[in-house]
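Enquirer: I would like the atomic coordinates for the input below:
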Amino acid sequence: MEEIKDYLAGIILTILLALTAKAVSTYIPMHIISASVFALILGMLLNPIIKEIYIFNKGIKFVSKKILKTGIVLMGLTLSFSQVLSVGGYSLIVMTFTLMTAFGGGYLVGRLFNMNWKLSSLISAGTGVCGGSAIAAVAPTIEAENSDIAYAISATFIFDILMVILFPIAGRYLGMSDLGFGLWAGTAVNDTSSVVAAGYAFSDAAGSFAVIVKLTRTLSIVPIVMIFSIINARENRRLGIKENEQHEKVSIRNIFPYFILLFLVMVAVKSTGIISADLSNNIASISKFMMVMALGAIGLTTNFNEVSDSGIKPLFHGFIISSLVVIVSFTVQMFIGQL
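Expert: Below you'll find the predicted structure:
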């Protein structure tokens, strides 16, 4: 019972924040800024106050991690395999080019800025795959410094904040379809929470498509971590550095995003036809509200001043690579006719 009390205050706070964000968003013409974006921004504004009140900490952390993934898993009950496979197939084409851009461009920009390869690689991983999750997975593999991890997360996060606001506006201005926008957001926006916010700010259908694309993209974290493990070992040998016997070995079990499997299980259940349309719509509403809660929680744990103090070079690096990925994703879609 005591454990539940430890989490309750933070959970209630994120529920209230989500309700407030949804209420505020209804007053915005054409829903240009969604409840998810408002929850994120309100959370960041409240961070200086809330971070000093420790009773909220456990619940906020729980919502930012577990509730977001639970919301995505539940969303599987609103989709069929035919939708997932069609969107996932297109995303693989676009994703091939965006990953090449993130890592190839990241390497060149890193050399141009004379940045250490570990920091440059972390920014590329965050931009190309899935934001902070990819950075967290790659960092121990290449034995990155804590400062490099902080800089990389800051560089990708600031761009994500801008994209959550600007992507839906740009998508409407360009007259993009729901599928086209979902592909664009899912392949070009970094963190999963930001993809959710940007996708659903455009439309419910675009949000669903964006999440499918993002989950497909997240799976690339496994081979990428393995590749960087090899690169780091070769770099250590080149520099004459002995392998640290206590260095944690790469474990597929530790880095594999298992919630994606649960998402696919829910899609399989939906594909059987046993979930009625009304129930599916209700689940979709619950799923979206959980995501708004999670984005509010992420905002509550983010101090914008600390993020903005991370230095100029990593921010420029992240901005350049993220911009290139956005352009490449849009251009590839023009050629495959999915805009």
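Enquirer: CA atoms for contacts and neighbours, from now on please.
Expert: Fine.
Enquirer: tell me which residues in whichever strand or helix holds residue 19 are buried?
Expert: Element membership for residue 19, per DSSP states H and E: helix 2-25. The neighbour-count check on helix 2-25 (16 or more other C-alpha atoms under 10 Å) flags 6-11, 13-15, 17-19, 21-22, 25 as buried.
Enquirer: Which strands or helices does it pack on?
Expert: Packing partners of helix 2-25 (3 or more C-alpha pairs under 8 Å, 6 or more residues apart in numbering; DSSP states H and E): helix 35-50, helix 57-62, helix 277-300.
Enquirer: relative to helix 35-50, how tilted is that helix?
Expert: Relative orientation of helix 2-25 versus helix 35-50 (axes from the mean of the first three to the mean of the last three C-alpha atoms, to 10 degrees): 130 degrees.
Enquirer: so helix 2-25 versus helix 277-300, what angle?
Expert: Using the same axes, to 10 degrees: helix 2-25 against helix 277-300 is 100 degrees.
Enquirer: now what about helix 2-25, what contacts it?
Expert: 31, 33-36, 38-39, 42-43, 55-60, 62-63, 289, 292-294, 296-297 (C-alpha atoms under 8 Å, 6 or more residues apart in numbering).
Enquirer: give me that answer again for 10 Å
Expert: The contact list for helix 2-25 (C-alpha atoms under 10 Å, 6 or more residues apart in numbering) reads 31-43, 50, 54-64, 67, 289-298, 300.
Enquirer: Now show me the structure for the sequence below, then we'll compare the two:
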Amino acid sequence: MQQAKPTIHTPFKTLRAGRKSNRMLFIAAAGISLLPVIPPPAALLMGLALAQTIGNPFAAFTHKATHWLLQLSVVGLGFGMNLHSALQTGKQGFLFTVASIIGTLFFGILLGKFLRIERKTAYLVASGTAICGGSAIAAIAPVIKANDQQISVALGTIFILNAAALFIFPFVGQWLQLSQTQFGLWSAIAIHDTSSVIGAANKYGATALEVATAVKLSRALWIIPVAIITALLFRNSSKQIKLPWFIGIFLLAMLLNTYMPAVQHISSYLVQAAKTGLSLTLFFIGATMTRQALQGIGWQPMLQGILLWILISVAALTAIIIYT
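Expert: I've put the predicted structure just below:
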């Protein structure tokens, strides 16, 4: 009787099987992050945990998907907002926005010189902290002709602080008993990326989410004048400035929800879909924070980002408590 030949697992086959299981695990975790019971911070933690264990088997895809998912999520949230209340909120946050952007850029440049950080890297970290995180870095980078290393260090610094903000800000807000409006203003000014602002404000309450979204998106428009000033500072004649076009679509969604009753009937479903998209976005962001990415940041840019973040957070919180 002929005996069956034993299955031989070559190193190549074992490696291929391991990669397949990693991909399946990643897809399953992404699916879990879409469940309504999974809050955005939990989705971020899942992505971060996978990044530290199996890595990111879809790194190229998640990098592109994060960009588009965030923009679509922001547009979807526009269907849950009213133009009149948004204008009132934007007025309230205007002075805070101007003062915080100017102050953050100024102190960011000073900290970069003090810590002896390469000039373009320090400026990207300061810009990301001052305006809207990764979007600002993506807009300013071509203006100053930053290379991939400088961009990745700045993005890594901002993303790590964004992840911390999702947990720290709601805790501090509840501890200080901030109102929904106060917390919305604070998170929009002191948290870098739109995704983390929305995630923290959504956790705090519906009014905080509306205030934070309106103020953060009006803040993002400052990319335009900051990019022009940056071109002058760095003596760069390049006209390659990436503007956040999705803000225009967000405004259109808000107009439709304000003036078209037919849209109001489905707006709640669109807002819920946007919040689900945000959870998946944060999962992908967490998945980009691999050990290699974290190790490549360096302590000086990270220290600059932390000190700058503490400065703007404390200053904005103090001003909000006093004047609102």
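Enquirer: What does the TM-score come to for these two?
Expert: Here the TM-score for the pair of chains, by TM-score structural alignment, normalised by the length of the second structure, is 0.85; 300 aligned residues with a C-alpha RMSD of 2.4 Å.
Enquirer: Can you add mean neighbour count and distance to residue 334 of the first structure and give the helices and strands packed on helix 2-25 of the first structure back as JSON lines?
Expert: As requested, these are exported to JSON lines (neighbours: other C-alpha atoms under 10 Å; distance: least, C-alpha to C-alpha, whole Å):
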{"stretch": "helix 35-50", "mean neighbour count": "22", "distance to residue 334 of the first structure": "28"}
{"stretch": "helix 57-62", "mean neighbour count": "20", "distance to residue 334 of the first structure": "40"}
{"stretch": "helix 277-300", "mean neighbour count": "23", "distance to residue 334 of the first structure": "30"}
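Enquirer: Save the ones you listed as a markdown table, and put in distance to residue 238 of the first structure too.
Expert: Below are these laid out as a markdown table (distance: least, C-alpha to C-alpha, whole Å):
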| stretch | distance to residue 238 of the first structure |
| --- | --- |
| helix 35-50 | 44 |
| helix 57-62 | 41 |
| helix 277-300 | 40 |
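Enquirer: Apart from its chain neighbours, what residue comes closest to residue 72 of the second structure?
Expert: residue 274 (7.1 Å; C-alpha to C-alpha, 6 or more residues apart in numbering).
Enquirer: residue contacts, the equivalent of the one you found over in the first structure?
Expert: Under the alignment by TM-score structural alignment, residue 274 of the second structure pairs with residue 287 in the first structure. Counting by C-alpha under 10 Å, 6+ apart, residue 287 of the first structure touches 67-78, 281, 293.
Enquirer: run the last query once more with 7 Å
Expert: Residues in contact with residue 287 of the first structure, defined by C-alpha atoms under 7 Å, 6 or more residues apart in numbering, are 71, 72, 74, 75.
Enquirer: Next one: the aligned partner of residue 247 of the second structure in the first structure relative to residue 280 of the first structure, how far apart?
Expert: Using TM-score structural alignment, the partner of residue 247 of the second structure in the first structure is residue 260. As judged by C-alpha to C-alpha, to the nearest Å, residue 260 of the first structure and residue 280 of the first structure stand 19 Å apart.
Enquirer: Where does stretch 211-229 of the first structure end up in the second structure?
Expert: Residues 213-231 of the second structure are where stretch 211-229 of the first structure lands, counting by TM-score structural alignment.
Enquirer: what do you get for stretch 175-193 of the first structure?
Expert: Under TM-score structural alignment, the match for stretch 175-193 of the first structure is residues 177-195.
Enquirer: Over to the match of residue 247 of the second structure. Which of the three states is it?
Expert: What DSSP: H, G, I helix; E, B strand; the rest coil gives for residue 260 of the first structure is helix.
Enquirer: For it, list the residues it contacts.
Expert: residue 215.
Enquirer: again, 10 Å this time
Expert: Per C-alpha under 10 Å, 6+ apart, neighbours of residue 260 of the first structure: 69, 72, 73, 76, 212, 215, 216, 218, 219, 266.
Enquirer: cool, residue 140 of the first structure as well?
Expert: Residue 140 of the first structure touches 146, 149, 225, 229, 247, 248, 249, 250, counting by C-alpha under 10 Å, 6+ apart.
Enquirer: Could you find the closest non-adjacent residue to the third one?
Expert: If I follow you right, that is residue 225 of the first structure. Using C-alpha to C-alpha, 6+ apart, the nearest residue to residue 225 of the first structure is residue 138, at 5.5 Å.
Enquirer: Now do the same for the one you found: its match in the second structure.
Expert: Counting by TM-score structural alignment, the partner of residue 138 of the first structure is residue 140.
Enquirer: pretty sure its match contacts residue 124?
Expert: Yes. The pair residue 140 of the second structure / residue 124 is scored as a contact, 7.1 Å apart, by C-alpha atoms under 10 Å.
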